[in-house]
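K.L.:
Here is a sequence together with a model predicted from it:
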Amino acid sequence: MGHHHHHEVSGKNLFITIILNVIITLAQIIGGFISGSLALLSDAMHNFSDVLSLVVAWIANRLAARPGDTSKTFGYKRAEIIAALFNASLLMGIAIFLIIEAVQKFFHPLPIDSVWVIWLGLLSVILNSLSVFLVKEDAHENMNIKAAYLHLLTDVATSVAVVVGGLLMQWWHIYWIDPVISIFIAFYLIWASFDIIKESVFILMQFAPKEIDLQKIAEDVSQIAGIENVHHIHIWRLNDHDLFFEAHVDFSSDLKLKEVMKKMEKIEKVLKEKYHISHVTLQPEYRRNDTKELVVSP
């Protein structure tokens, strides 16, 4: 069995980043309502999505470290996948709502207090840039934090767009620019959320990772001397880094248990080194009359 030692996310930097994003979100929601700017509200939702993903990264990092017990043999490894699915679905809903609002506002534009838009957009640019700097180090090691880090980078970009929109409204009174920026941010949220939803569902449905070729694995294992074939394969991800594999292995001769163990260790080595599979369960067989298909539904 392979054991991963995951990088401990530094709680302090993450906590500061969460606080900064809560400040931006609240300021932009209040400013959005006061100024009548939908772009500010959209940017607030974008920042709120960061708060969610950072909180999830932090909680999931703590939960995933908890050991399993007799009633939870896998521990809490899937906590972050379930949370990511919930977050992304929530954001998808918010984004669709924003698009509907923006379309209505586009055809009936109202004057917007652009001073609020400009200053709160600038606040978001500054605080998000600081957040990017704070989590940069952890983003190299932790996939969850990396996702949050990329979110923060796009936040800087959307906030710049909000500031530009604010300036256009201030100088030229082009109020329809506000719903247009809002729609762009909302579509970005849908695009980003869709990927997370798809990935989370694939993991929860125990689909084999796209990059793994079962036929190739079977060929590689069958090339080991004394192995006739490998069949009845199941491969799945527990979370975004732990890959599990189980299969029946046909031996070409009636070996002693000690010899069987040696062959199985060779198989494990191939699976680990070539396919990065961390947990392997094999069922050795000799002249067993079962279906030899690669994949057999349980």
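P.N.:
Received it, and whenever you're ready, just let me know what you need.
K.L.:
When you work out contacts or count neighbours from here on, use the C-alpha atoms and nothing else.
P.N.:
Fine.
K.L.:
Report the central residue of this protein.
P.N.:
Ile196 (5.1 Å; Cα atoms, centre = their mean).
K.L.:
Can you tell me, leaving aside adjacent residues, what's nearest to that one?
P.N.:
Ala88 (6.3 Å; Cα to Cα, 6 or more residues apart in numbering).
K.L.:
in this protein, which strand has the most residues?
P.N.:
The residue-count maximum for a strand in the chain (DSSP state E) belongs to strand 227-237.
K.L.:
tilt between the next helix or strand after that one and strand 227-237?
P.N.:
Beyond strand 227-237 in the direction of the C-terminus, DSSP states H and E gives the next helix or strand as strand 243-251. Taking axes from the mean of the first three to the mean of the last three Cα atoms, to 10 degrees, strand 243-251 and strand 227-237 form an angle of 160 degrees between their directions.
K.L.:
name the helices or strands packed onto strand 243-251?
P.N.:
On a contact count with 3 or more Cα pairs under 8 Å, 6 or more residues apart in numbering; DSSP states H and E, strand 243-251 meets strand 227-237, strand 279-285.
K.L.:
where does Thr70 fall, helix, sheet strand or coil?
P.N.:
coil (DSSP: H, G, I helix; E, B strand; the rest coil).
K.L.:
out of the helices and strands packed on strand 243-251, deepest packed?
P.N.:
Burial of the helices and strands packed on strand 243-251 is given as mean neighbour count (mean count of other Cα atoms under 10 Å); strand 227-237 ranks first at a mean of 20.
K.L.:
by contact count, what packs against that one?
P.N.:
Short answer (3+ Cα pairs under 8 Å, 6+ apart): strand 227-237 packs on helix 214-222, strand 243-251.
K.L.:
Let me have the ones you listed in a markdown table, extended by mean neighbour count.
P.N.:
What follows is the helices and strands packed on strand 227-237, written out as a markdown table (neighbours: other Cα atoms under 10 Å):
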| stretch | mean neighbour count |
| --- | --- |
| helix 214-222 | 15 |
| strand 243-251 | 20 |
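K.L.:
I figured Gly32 hits Met45, correct?
P.N.:
No - look at Gly32 against Met45 with Cα atoms under 8 Å: they stay out of range, at 11.0 Å.
K.L.:
give me the number of residues near the residue nearest to Val156 when sequence neighbours are not counted?
P.N.:
Nearest residue to Val156 in three dimensions, chain neighbours excluded: Val125, at 5.0 Å (Cα to Cα, 6+ apart). Counted by other Cα atoms under 10 Å, the residues lying close to Val125 total 24.
K.L.:
okay, pairing it with this:
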Amino acid sequence: MEEEITGNLDRKAEDSIVRRVAWYSLIVNTMLVIVKLYLSWVSGSLALEADAIHSFIDVLASIALIAGIWLSCLKRENYPYGLYKIENLVSVIIAFLVFLTAWEILTEAVSGGDTTVSFSGWVLFAVAALISVPYILGRYEVRMGRKYNSPGLIADGKQHIVDVLSTSVVFSALFAQYFGIPVDSIAAAIVAFFIAYSGWEILKDSMRTLLDASIDYDTRDRIKSAILSDPMVTGIKDLTARNSGRFIFVEATVNMKRLDLSEAHNASERIELKINEIVPNVERVVIHYEPKEKLHLRYAVPTENPEGKICPHFGEAPYFTILEFSIKDAKLMRKETISNPVVGLERQKGIRSAEFLLTCKPDVIYSKQPLAGKSAEYVFESAGILVKLTGADHTGDLIKEIKSELMMDKGSDPAALTGDKTD
């Protein structure tokens, strides 16, 4: 409950930051419109007037962005998956505004290429100073949009970066006209192409989300690793994840060791927490679990050396030996001895050793030392791993013990194991 409250507070803080950045965009765009209209009035430049109109389109885009972010944060019973995609709709609107801007720059620059205007040199310096404003704002918006996974901010920021090109075209046109060199039409055509391409990139990314395309491969791989890292999980049957605005929805069907509902539920909660730790802005994780017929059983035992002498103290063991058996015929399929990476710790060697063993996904832990009441036992118990005592001094003896137990469980004669190879 406490984690849920903390998560809600973090979400509200992020929403507040995103809205604040959107308001910055609106304020700066409004100021640019006023300044450009003033400069166009002073200089009589049609190009500057067109650029002021372009900035006014940015004001409309900023208003749409703020409205989209606000609406996407609302909760409605009729929309159980939220209104997050409104941000993506806003991004589509911004993309079409970028297309309109490209067309506007092209037509205005071409039509006004032969117009001769007379203006003071300070207008050139003023327009040159304006070039850096949308670039700084755009870079800031894109950075904040990526940090808080806001497609609306990213789209608006990219449009502002493109505005640098449009203002540069205006400056080039003014500069050329100031010295009587008509080159603005060619420059406008080139810039219009790049602006249209930027709009296509924004539109493409937004439409992917609106059409519920899968998330990027890197994020999907991180989610997959988080699921497989749980000791109860034996495999992933199906994994789907999609973006919705700034947030990600994850749904997975996983195979678990056994269908104990309580243990499976605990495992699902662990997986959800793990995914939220490594992937930002995950709104919902749904884990469906189902059993999978086990063909093998994996055992782990602490050992003193690679030769297989069983260590009497679990946390002090320098090695662990992994034994994997076929359930069908009790045949030893794999034997591997691995070093214990935490044996050199001064404290908590027992629990750290247990946590390390979880990565090996054993079904049963054998120990000469009783683990009842110790931290290692709680680690294994929460992961659904059985802990057994053994009196064997060597893994060879333990292998015979396991084979005998498996064959008895199958109703077979343990004597039939005598001729089997154990190492």
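P.N.:
Sure, I can see it. Only a predicted model underlies this, so the values are computations on that prediction, with no experimental measurement involved.
K.L.:
how much space is there between the alignment partner in structure 2 of the residue nearest to the centre of structure 1 and His160 of structure 2?
P.N.:
Here Ile196 of structure 1 is matched to Ile202 in structure 2, going by TM-score structural alignment. Distance check for Ile202 of structure 2 against His160 of structure 2: by Cα to Cα, to the nearest Å, it reads 12 Å.
K.L.:
go on, Val21 of structure 2?
P.N.:
13 Å.
K.L.:
okay, these two: which has more neighbours?
P.N.:
The neighbour comparison of Val21 of structure 2 against His160 (other Cα under 10 Å) goes to His160, with 26 against 18.
K.L.:
what residues are up against the more buried one?
P.N.:
134-135, 137-138 (Cα atoms under 8 Å, 6 or more residues apart in numbering).
K.L.:
go on, His140 of structure 1?
P.N.:
Lys146.
K.L.:
related to what we said a few turns ago, could I get the helices and strands packed on strand 227-237 of structure 1 in JSON lines, plus columns for distance to Leu271 of structure 1?
P.N.:
Output for these, formatted as JSON lines (distance: least, Cα to Cα, whole Å):
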{"stretch": "helix 214-222", "distance to Leu271 of structure 1": "8"}
{"stretch": "strand 243-251", "distance to Leu271 of structure 1": "9"}
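K.L.:
wait, which of these is closest to Leu40 of structure 1?
P.N.:
strand 243-251 (41.5 Å; Cα to Cα).
K.L.:
How many neighbouring residues does the closest residue to Phe56 of structure 2 other than its chain neighbours have?
P.N.:
Closest residue to Phe56 of structure 2 apart from its sequence neighbours, by Cα to Cα, 6+ apart: Val33 at 5.9 Å. When neighbours are defined as other Cα under 10 Å, Val33 of structure 2 has 21 of them.
K.L.:
just to revisit the earlier point, out of the helices and strands packed on strand 227-237 of structure 1, which is closest to Val51 of structure 1?
P.N.:
strand 243-251 (28.7 Å).
K.L.:
Report the aligned residue range of structure 2 for that closest one.
P.N.:
Here strand 243-251 of structure 1 aligns to structure 2 at residues 248-256, judged by TM-score structural alignment.
K.L.:
Have a look at how far, on average, that stretch is from structure 1.
P.N.:
Taken against structure 1, stretch 248-256 of structure 2 registers an average deviation of 1.2 Å after superposition, with mean Cα distance after the TM-score superposition for structure 1.
K.L.:
Check the mean deviation of the longest strand of structure 1 from structure 2.
P.N.:
Strand 227-237 of structure 1 sits 1.6 Å off on average (mean Cα distance after the TM-score superposition for structure 1).
K.L.:
Could you report the distance from the equivalent of Ser89 of structure 1 over in structure 2 to Tyr299 of structure 2?
P.N.:
Aligned by TM-score structural alignment, Ser89 of structure 1 pairs with Phe96 of structure 2. Distance, Phe96 of structure 2 to Tyr299 of structure 2, by Cα to Cα: 61 Å.
K.L.:
When these two are compared, which one has more neighbours?
P.N.:
Per other Cα under 10 Å, whichever of Phe96 of structure 2 and Tyr299 has more neighbours is Tyr299, with 23 against 17.
K.L.:
List the contacts of the match of Ile196 of structure 1.
P.N.:
91-92, 95, 155.
K.L.:
swap in Val132 of structure 1?
P.N.:
149, 152-153.
K.L.:
pretty sure it is in a helix, no?
P.N.:
Yes - with three-state DSSP as the criterion, Val132 of structure 1 is part of a helix.
K.L.:
Now Glu290 of structure 2: closest residue in space that isn't a chain neighbour?
P.N.:
Asn255 (5.2 Å).
K.L.:
gap between that neighbour and Leu239 of structure 2?
P.N.:
12 Å.
K.L.:
And for Ser214 of structure 2?
P.N.:
10 Å.
K.L.:
Quick one: the helices in structure 1, in order.
P.N.:
11-35, 38-64, 79-107, 114-139, 143-172, 177-204, 214-222, 257-275 (DSSP state H).
K.L.:
Give the other helices and strands that the shortest one contacts.
P.N.:
Packing contacts for helix 214-222 of structure 1, counted by 3+ Cα pairs under 8 Å, 6+ apart, involve strand 227-237, helix 257-275.
K.L.:
That helix vs structure 2, average distance?
P.N.:
Per aligned residue, helix 214-222 of structure 1 averages 4.6 Å (mean Cα distance after the TM-score superposition for structure 1).
K.L.:
any residues touching that helix, and which ones?
P.N.:
So helix 214-222 of structure 1 is contacted by 227-231, 233, 267, 270-271, 294 (Cα under 8 Å, 6+ apart).
K.L.:
what do you get if the cut-off is 6 Å, keeping everything else the same?
P.N.:
Under the criterion Cα atoms under 6 Å, 6 or more residues apart in numbering, residues 228-230 lie in contact with helix 214-222 of structure 1.
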